[in-house]
Each structure stands twice: as C-alpha cells, then as structure tokens.
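Novice: Sequence and predicted structure are below.
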Amino acid sequence: MSREQLAVERARKAFLTGRSTVLENRIRQLKNLKRLLVERQQEIAEASKKDLNRSEVGIQLYETLTLEVEINLAIKKLKEWAAPRPVAKNLLTMADTVYIKPQPLGVVLIIGAWNYPWAVTIQPLIGAIASGNAAVVKPSEVCVHSAKVMEELLPLYIDKELYPVVTGGVPETQELLRQRFDHIFYTGNCTVGRIIMEAAAKHLTPVTLELGGKSPCYIDKNCDISMACRRITWGKYSNCGQTCIAPDYILCEPSIQDRVIQEVQKSIKELYTENPKGCPDYGRIINQRHFRRIMAMTEDSAIAVGGENDESDCYIAPTILRDVKAESKVMQEEIFGPLLPVVPIGGLGDAIHFINQREKPLALYIFSHDNKVIQRLIDETSSGGVLANDCLVHFSVSSLPFGGVGNSGMGCYHGKFTFDQLSHLRGCLIKKLNMEGSNSMRYPPHTHKRLGWARFFLLSDLDLGWLGRLAFIAALVAVAAVVLQNYMA
C-alpha cells in the first residue's frame, strides 16, 4: 500500500469515528491551528524567505494574518453555521418541520499552490475542519521549504490522522488522485485543473477549482491616474507578480498611456526604491523555469520601464510594456510575473469588447470616478470578482465569495462560503402521521377537482406574518381533513 493510499485510508477511518463532527473538537482543532501560525511564525517566515524571498512582515501581511482572521471568524460563527437552517414553507408544509442541515462530506483532498503556500493551502483546511471533514493536505512541491515546514508542523498541532500532510511531486499527486475523496479543492492553473477534474469524474467527486487567468485592469481617462497607478503597482508587483488575482494587463485610451507608464514608474520607485533587486519587499520568481517562461513573453513587445533581470537570482525587475497588441506573446496566457502590459483601446465600449472576447478572468479591476462606468463594466462583463478603484483587497473580505467562473475556476470559498462549499446542505422535511385528508389530492384517482386543490395549495403565495401563520395552521389542522375528504373525492 502506497504512502498516499495509507494516508487516505487513515483519514477515512478517523472520520468514521465521528470525532471530526463534534463542534467542540472542531473548535479545538481551529484554535490549535491558530497557535501554530502564531508560535511558529519564525519557521514559516524563514521557509517563505528561501522559497520566494518574502520578508517576515510580508509573510504575515499577505498570508498568516488573513488565516488568523479566518480562524477567528470560524470559531465565532461555527455554532451558527452548523445549526439547522429554517426555510420558507408552502401551504402544504405549514404544519411540518422544514430545514436545511449542514453535514460533513467526508474526506477532502486539498491541493495547494506555491505562490502563497500557506494562505491557499490552509484557508481551505480551515473550512474543512469547521465543516467537520477529514482532510488530506497536499502542499505544492514547488515551494520546497514551505512544504517541508508544513509537513513537520501540522501534525504537532492538529489531529494527524484526520488531517495528514502528504508531500511530493507529480507522482505523489497522481497517486492521491487515484484515491476516492468526497471533495477535491485545488488551487493552481487550468492545465492541472483539467487533470484533476478528469480524475474526480471517475468517482463522481465534486471539485472546487481556483485557477486564475488574465485579470484586466481598465483605467478611465478621467480618474485620478496617479492614485490608480500606485494601487495598480502594489497589486501587480506584490510577490513579484505571482498572484492569481494580480492585474494582468492595463486597458486605457492612447491619450493617457504615457501618463499611466510615468505614474507606474514613479510608484515602482516609491514602493521598491531605485534598486528593486536590493529591496527586502520585492520578491523573486519561484524558479528558473518560470523565469525563462516570463522573459520569453517580452520578446515581441516594447519595454517602456524595467526589463533588468538575473537568471541566477531568479530576479526580474518590475517591468512595463507599452503599445501591446492583442496577438503579442504576453497576451496569450496568464503572466504570473512582474510584467505589466499596457494595451491601448478606443474607449469603454472597446474595453468591454476586448474583455468579452477572452476567457473569463478571476478578477476585473476598474479605476473610475464615474459610477456609470463602473456599473456598465459590471453589467456587461463576467469575472470571478470585481473590484473598483483598488487591487487584491477583495480577497481579504470574508463576507464575499472568492472564486472563478468559466476558465478561471468553479466553486468559491472564504468564511461561511468555505463552510458551505465543503458541506452537504441536506434538505430535511419532517411530517406527522396525521392529517391524511390533505394528502388526498395526490392520490389516485386523479381528477380535475383534486388538481384544482393542488394548484391552490402549491401556487398560493400568502405572506401572513408570524401570527397569521399560526392562525392559518390552526385553521388548516381543524378544517383540512374534513373539507378535503368530503369535497375532493
């Protein structure tokens, strides 16, 4: 039996003990997970520095702080999320108990990504724990040091049978995908996403896919261009551009292209100094393979700013490309690096057409003072999420669902959305063995009179209020059996 198969079997066996479903145990595991993030911050930061050249403050700001927020929310709201949820009734079910009961799915596979190894791996785990599941955690092998720390630390703080960590590369992931899971949660790229969906289909396993894409950024010529470009610069070059919701390219009218380039260049110096290579807040490309992939994208575009690079250090300077064409290499796939193409377009209508001609992105960014411009882009395009006049920060709002649409993914998470995504929302209807007369309309022989009563009970939309409903139920109980039995036959 392989190591991967053994981990899954142990997780399944542990889940069947029922201990993951006990609310007090869920809360205990979440508190322990938070302790890990706080107590082992140094080890987490050192691994992130080795993998992505991220500073200790940076790892907290972009990863562990958001995880602490998610854990606090889950602990605070867990009893509410897990409780039965009453639903609206129709006239036929007024006297019945009708509700939704969230239940754990079973054993979840979580496959993380390397760009934010803690945030995108542990955040789904928080939801899996909160919703009462067991979970097999597979960190990305590309972030070697972070994966090793995760493998060492998680079993010290949370139930190692319910939440085993499996490390390794493609063979180990393939072996995991051969096992049967009750849900698979994957963050990464479309190519692997298709492989995972194909493997899941063999067991009819539902999936959540967070896949990214080319997120457009439209700048209205009448907005505060200086402020817009500062925020875009931060959103684009954070983590050296290796962010699934980074603004991938700018759409703007030709009349403001030079101003946009000038302001982004100014902001690069402001945020990352005259020498970004020596700036502790500017990261590195994850490895040389991705370095070469990103540099190849610049071959047929004009570099307006930046372009300096060092393959031995996996360093690419914050770079701006100007007068970029739709057919340019940099526009054919998600960049996932510090290149910012500026694509001149005729105006708002052309921008909408340009966006709609391409795959649906994970995020759409709009910079404008005009609410009509913002609303038109929201109404006439499709994307996983929309953010006006800023970048990235919608990821931190737990009350918003985070996820893609079409090519950028399926399913969503964050806060209660993760809990619901990894739960079976079981519909429950509890009737009493009385009032049989009210059921007569559904029994043969089927007559027009019985159909008429069925239409009345099913199509009536009465908003009687709380007291009205009580009075109606009392009247229904008293009259239904007599009336229906006497007059429906």
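Specialist: Cool, got the structure.
Novice: make it CA atoms for all contacts and neighbour counts henceforth
Specialist: OK.
Novice: which ones are touching residue 261?
Specialist: 304, 305, 320, 322 (C-alpha atoms under 8 Å, 6 or more residues apart in numbering).
Novice: what about the helices in the stretch 351-489 of the chain?
Specialist: For the stretch 351-489 of the chain, the helices defined by DSSP state H, counting those that start in this stretch cover 371-380, 416-421, 448-459, 465-487.
Novice: Minimum distance to residue 397: which of those helices has it?
Specialist: helix 416-421 (11.4 Å; C-alpha to C-alpha).
Novice: for that closest one, the distance to its chain's centre please.
Specialist: Offset of helix 416-421 from its chain centre (C-alpha atoms, centre = their mean, to the nearest Å): 10 Å.
Novice: Just the ones of the contacts of residue 261 in strands?
Specialist: Counting by DSSP state E, those place 304, 305, 320, 322 in strands.
Novice: Which of those ranks first by neighbour count?
Specialist: Highest neighbour count within those, by other C-alpha atoms under 10 Å: residue 320, with 23 neighbours.
Novice: quick one, what contacts that residue?
Specialist: By C-alpha under 8 Å, 6+ apart, the contact list for residue 320 reads 261, 303, 304, 305, 306, 307, 339, 340, 341, 342.
Novice: Tell me the one of those nearest residue 118?
Specialist: When the contacts of residue 320 are compared for distance to residue 118 (C-alpha to C-alpha), residue 339 wins out at 24.5 Å.
Novice: ok, structure two:
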Amino acid sequence: MSSLLQLNKMREYFLSGATRPIAFRKQQLKQLRQSILQYEGALNEALYKDLKKSKEEVWFSETGLVLSEINYFLKQIDDLAAPRRVSTNLINMPGKSYVMYEPLGVVLIIAPWNYPFQLLFLPLVGAIAAGNCIVLKPSEITTATEAVMQQIIAETFEPYYVSYVTGEGAAVIPEMMQQFKFDHVFYTGGTAVGKIIYRLAAEQLTPVTLELGGKSPCVVTPNADLKLAARRIALAKFSNAGQMCITPDYLLPHQSVKDTLVALLKETINKFYGEQPVESYDYGRIVSKKQFSRLMQYLHQGKVLAGGTHNEELLYIAPTLLEVTDTSLPIMQEEIFGPILPILTYNDDNEALQIIRQNPDPLAFYVFTNNKVEADDWLQQVPSGGACVNTVARHYLNKSLPFGGRGNSGIGRYHGAYSFETFSHQKAVLKAATWPDPTFAYPPYQGKIAIFKKLIR
C-alpha cells in the first residue's frame, strides 16, 4: 500500500515540475507501450485465467484499446497541451485571451475486475498525457492480471511517479483518501461503492470522475432489421460472459417482433458459441463464486427461453434469455452484470418509456430501427450517458466520443481528448495591454453608465 510518506514524495515530485514537459510525457507513454507489448503474452494468460478471455478478445477489449489510446496521445499531445486562443471581449481590448491546460497533480485511479487491464490503464494513459503523478488501485479479485499489471508498472515507472497499490479496496481506499488529499479521483465500478468514493472525496473537496453502471435498455422497434439486431445484441450481451457495464441489461422488443427476435437470438447464440457454450473457445466465465451465486438468483425470476444451464465448479452460466413480466423483481431493479438477458415487450412507445424511467439515466441506451425519425425521437426521449442506433456498445471504441454517465450512471467523461481534459485544469488567462489605460475604467463611476452599457452587452 502507498504510505503517506510515499504519497508525499509523489507530491514533491509533481511540484518539482518534472512531469510537465511534453517530451517527458511522450517518453513515459512510449515506455508504457513497450512494456505492454513485452508483457502481451503474460496478459493473455492472466486474463484467460481470471475470466477465460481468448487472446483475440483480450486484444479487442483490453490491450489493443490501451495501445490505441497511447498512439493517439503520441500524435495529438502537442496540440492538446498547447494554449488555446479564444476571443477577447470589448472591455478587455486590446488584450489576448487563452485557455492554458495545467496538470492537476497527484491523481488516484480505481479500477474494477471485469476489464481489469483496460479500465486501469486507459485512464492512466490520459493522466500521463496530462502531466500528472498517478496512484493506481486495481481490483484484488482478478489476481492473475493484478500481478502482471504490477510487474509492468514496477518495471516501467519510478514509484514516486506512478504508484501501484494492492490490497482489499474497502480497506485501502478510504485510508488513502482520508490521509492524503488527491487532486482528482477516477473511479470505475458499482454505484454503491461510487457513493462512498464521492463522500470521501467531498470531505476534501476533491473532484471526481465516477464511471458507474445501471440498467441499460435496448429497444427493438417494428422497423428494425431483426437479423442484424440479434447478432449485435448477442455479441455485446454475451461478450465477457455479460460482465460489461455497457452491455444491454434488458431487452425491450415491440410485441409484434418479439417471437421472431427471440428465435433469431437463439440461432445467433448457437452460431457464436455452439450447442455447448461451456466448450466454446470464445465464451468466458463468471469471475467468482460470489458473483455466480448472485446471478443464480435471477434465473428464477422469469421463464427461461434459452440457456439457463450452469456449473458452479466451472463458474459457468450459459447465455440465457429470460422472459420477464414483473418489473418490480430484482432482475429489473439491479444491474445484472452477467450472461442473463431479461426480455419484456411493449405495445406502444409510452409503455416502453414507463419501463425505462423506472431506472433513469442509464449508462447507455440502444435502439434498433431503420426509421431515422423514429431513431431521433428515441434518442430525445431517453436521457443516458451514451447511446447507439442499430448497434450496441460500439460507441465505447470511438476515441472522438466522450464516454461517461449521467445521474445514477456516473459523473464526468473520458477517452481521447476528453481524458486529457478530465486530468487537466483549464486555466483562464488574460494578457492585458499596458496601453491605453482609459480613466473611465476607474472610480469615480458616477455618470459613466452609458459607457459601461456600450462596453458590456
């Protein structure tokens, strides 16, 4: 664990100005890229051990995304870090106005277990690019990946620049946040813990980014391409055995297309994972017995339309379609975070909206329709952190889009330039001219209201 002494050394190192030069930041990113490539095989093995991810899925959803983010910043950091000129208003003429990007200081990044590498290292890349010192707290649940990540950090960075903290988060994180004032806390995980982080940060007026979750709905209208919908829904829902914060948490097809969609989903699951998904190269496992037991409770809260088979010893739950009619059940009130897809139907848009509004501000919202007007109307009707039309979760892969929640699903945003903004302070700077220096700008002000009204309008 990072002791107070080590945290204070990190503060001293930041205040020395060593992390500010762009050349330094680029060098750290290059070193990190090299280390990730060096440990690519070890990461593949660790993520297979922890979650049974194939090396292809690891690249697509973990290491590849982080390396892409590093490459982005190496190309864009000069422009991102440069002062940005803005217009100067009349009362400040002649003068120059610009926004200056300052590193925040010592920041804390806390990651979950479902994408243990990507969700720790992706914000790390942004924090390095912005010129900060960083404390990393990975999940203690994915032990194999945690060990490889610790090795990468130890061999790549000095501990007073990037520190890696192990141990049970419930004990380690509060202690750190109570004894040391971080300049920003970036947390990805569940809402309950997010509230605790928020309270701890509030005591020291520390800004936070909270990447939480929620019940992301997926609406399928009568105007949808159902074969396309089935493929894209199944891909996102059952990737990583459903342990993804932006996977569809429940499916809302129109009553007229429900039976066809269910049949196509069954067919698609079989194509993706075979008749025995437990034997599939591409199908993952539940992370722990605790999570397995939690998920098993949901299987009894609806009618199993497909899947439902399970094996506790293997931490295996098959891709499962579950017909649900009661929205008050826990499966419709809690984030599932597993390979179980509840399916409800709606007869008109208002009925669907009433269901969605029972769990407002989801992290993501998905709608399948080939009608542009209908798509735009759904996007307007459902507030969410992000949204996709005719696909699922793919917005996360676009660095040009901000990723984050709203309300119950989180605070703040990151990815690409948005990560740079999150880990930077945008300082407003006005460079005023020394001449002219008109006397009307100074007291006494009586009789000058007409001039002020012309200057400030």
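Specialist: It's in. Here the structure is a predicted model, which is why all the values come from computation and not from measurement.
Novice: care to give me the TM-score?
Specialist: Once superposed, the chains reach a TM-score of 0.97 (TM-score structural alignment, normalised by the length of structure 2), with 455 aligned residues with a C-alpha RMSD of 1.3 Å.
Novice: quick one on the thing from earlier: can you list the ones in strands among the contacts of residue 261 of structure 1 in a markdown table and add distance to residue 90 of structure 1?
Specialist: Compiled in a markdown table, these are given as follows (distance: C-alpha to C-alpha, whole Å):
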| residue | distance to residue 90 of structure 1 |
| --- | --- |
| 304 | 64 |
| 305 | 64 |
| 320 | 59 |
| 322 | 60 |
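Novice: So which of those residues is the closest to residue 403 of structure 1?
Specialist: residue 320 (27.8 Å).
Novice: In structure 2, what residue corresponds to that closest one?
Specialist: Using TM-score structural alignment, the equivalent of residue 320 of structure 1 in structure 2 is residue 321.
Novice: can you tell me how far that match sits from residue 282 of structure 2?
Specialist: 19 Å (C-alpha to C-alpha, to the nearest Å).
Novice: And residue 289 of structure 2, by the same measure?
Specialist: 21 Å.
Novice: Compare those two (neighbour count), which wins?
Specialist: Under the criterion of other C-alpha under 10 Å, the comparison of residue 289 of structure 2 against residue 282 puts residue 282 first, with 20 against 14.
Novice: Confirm the more buried one sits in a strand?
Specialist: No: counting by DSSP: H, G, I helix; E, B strand; the rest coil, residue 282 of structure 2 falls outside a strand, being coil.
Novice: quick one: it and residue 170 of structure 2, what's the gap?
Specialist: Distance from residue 282 of structure 2 to residue 170 of structure 2, by C-alpha to C-alpha: 33 Å.
Novice: if we can go back for a sec, pick out whichever of the contacts of residue 320 of structure 1 sits closest to residue 5 of structure 1.
Specialist: Distances from residue 5 of structure 1 to these, taken by C-alpha to C-alpha, are shortest for residue 339, at 41.2 Å.
Novice: okay, now the closest one: neighbour count?
Specialist: Counted with other C-alpha under 10 Å, residue 339 of structure 1 comes out at 28.
Novice: Give me the spatial nearest neighbour of it, chain neighbours excluded.
Specialist: Setting aside the residues directly before and after it, residue 339 of structure 1 is nearest to residue 319 in space (C-alpha to C-alpha, 6 or more residues apart in numbering), at 4.9 Å.
Novice: How much space separates the one you found from residue 236 of structure 1?
Specialist: Relative to residue 236 of structure 1, and taking C-alpha to C-alpha, residue 319 of structure 1 is found at 10 Å.
Novice: any shared contact partners between the two?
Specialist: In contact with both residue 319 of structure 1 and residue 236: 338, 340, using C-alpha under 8 Å, 6+ apart.
Novice: So between those two, which is more surrounded?
Specialist: Using other C-alpha under 10 Å, the more surrounded residue of residue 319 of structure 1 and residue 236 is residue 236, with 26 against 22.
Novice: Structure 2: which residue goes with the more buried one?
Specialist: Match for residue 236 of structure 1 (TM-score structural alignment): residue 237.
Novice: Am I right that that match falls within a helix?
Specialist: Yes: assessed with three-state DSSP, residue 237 of structure 2 lies in a helix.
Novice: ok, it touching residue 245?
Specialist: No: with contacts counted by C-alpha atoms under 8 Å, residue 237 of structure 2 stays clear of residue 245, the gap being 10.1 Å.
Novice: one step back: quick check, nearest of the contacts of residue 320 of structure 1 to residue 64 of structure 1?
Specialist: Ranked by distance to residue 64 of structure 1 (C-alpha to C-alpha), the contacts of residue 320 of structure 1 are led by residue 339 at 26.5 Å.
Novice: Tell me which residues touch that closest one, please.
Specialist: 241, 294, 318, 319, 320, 321.
Novice: need the contact list for the nearest residue to the third one once chain neighbours are set aside.
Specialist: Beyond its immediate neighbours in the sequence, the residue positioned closest to residue 318 of structure 1 (C-alpha to C-alpha, 6+ apart) is residue 338, lying 5.2 Å away. Contacts here follow C-alpha under 8 Å, 6+ apart; on that basis residue 338 of structure 1 touches 236, 237, 240, 241, 242, 316, 317, 318, 319.
Novice: I'd like the distance between residue 338 of structure 1 and residue 300 of structure 1.
Specialist: Following C-alpha to C-alpha, the distance that separates residue 338 of structure 1 from residue 300 of structure 1 is 16 Å.
Novice: With residue 173 of structure 1 instead?
Specialist: For residue 173 of structure 1 relative to residue 300 of structure 1 (C-alpha to C-alpha), the value is 36 Å.
Novice: got it, and residue 194 of structure 1?
Specialist: Residue 194 of structure 1 is 30 Å from residue 300 of structure 1, by C-alpha to C-alpha.
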